[in-house]
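1. Sequence first, then the predicted structure:
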Amino acid sequence: MYLTRVAVTARQGELHMVPVWRSLLHFGVKAQEWGVNIDAQEKQESLHLDLMCKDELEPEQLRAELRASVPTALSVEISRPPSVVVG
């Protein structure tokens, strides 16, 4: 399994968590850590997740699913640190 980092950003009041979690359940990933940031000055909210994913999960698949679940998202960022692999 691989660590995958996800950040979903939307305008304040438009980041709905339930659709995000439903999308993640669809892929069978496990959340390791997560957090929510609110930038009142920029009027944005961000959900940051560290996920354990199967190696065949393509970042573009995940990005497309999250984009579909949160159409108001300003950005969906996905990264996979190269050195983090769990047996």
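-> It's in. Numbers count the residues shown, from 1 in each chain.
2. Going by C-alpha atoms from here, please, whenever you check contacts or count neighbours.
-> Will do.
3. Surely Val76 is within a helix?
-> No: checked against DSSP: H, G, I helix; E, B strand; the rest coil, Val76 lies outside a helix; its state is strand.
4. pretty sure it is touching Arg63, no?
-> Yes: using Cα atoms under 8 Å, Val76 makes contact with Arg63 at a distance of 6.3 Å.
5. now that we're looking at Arg63, how far away is Asp39 from it?
-> Using Cα to Cα, to the nearest Å, we find Arg63 at a distance of 23 Å from Asp39.
6. next up, a second structure to put side by side with the first:
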Amino acid sequence: MRLPIVYGYREHVVDGGLIGYGIDLRECFRCSAVYVHKILTGTAPGDLPVEFPTKLELIINLKTAKTLGLTIPPSLLARADEVIE
């Protein structure tokens, strides 16, 4: 089946998906490590603020687009955080 799909994670696009738009999981894991460090050094978990990811990534796989016979507009390519060729 050759369906263009927009994924929520970069890893799916690296593995052959067309477009990914979502949070950077590596950054979320880094922030989690900071929280764990604070808790292990004595900060009460209830004293830590709740934080949500604020940066979204746009990743485009041009190889997949070519395989599907799709042309990605230059304006979308210019906005992408990463283009896989």
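-> That came through, no problem. These figures come from a predicted structure and were not determined experimentally.
7. overall similarity of the pair, as a TM-score.
-> TM-score of the superposed chains, computed with TM-score structural alignment, normalised by the length of structure 2, equals 0.26; 33 aligned residues with a Cα RMSD of 3.0 Å.
8. Just want to know which of Arg63 and Asp39 of structure 1 has more residues nearby.
-> Legend: neighbour count by other Cα atoms under 10 Å for Arg63 of structure 1 and Asp39, higher for Arg63 (18 against 11).
9. SS state for the more buried one?
-> helix.
10. Please name the residues that touch it.
-> Residues near Arg63 of structure 1 by Cα atoms under 8 Å, 6 or more residues apart in numbering: 76-78.
11. ranges for the helices of structure 2?
-> For structure 2, the helices defined by DSSP state H cover 10-14, 25-40, 62-68, 74-79.
12. With structure 1 instead?
-> With helices called from DSSP H, structure 1 shows them at 17-27, 59-69.
13. Nearest to His48 of structure 1 among those would be which one?
-> The minimum distance between His48 of structure 1 and the helices of structure 1 falls on helix 17-27, with 11.0 Å, by Cα to Cα.
14. Now the closest one: buried residues?
-> By neighbour count on 16 or more other Cα atoms under 10 Å, the buried set for helix 17-27 of structure 1 is 20, 23-24.
15. re earlier: can you lay out the helices of structure 1 as CSV showing distance to Trp34 of structure 1?
-> Below are the helices of structure 1 laid out as CSV (distance: least, Cα to Cα, whole Å):
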stretch, distance to Trp34 of structure 1
helix 17-27, 11
helix 59-69, 16
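16. No more questions from me, cheers.
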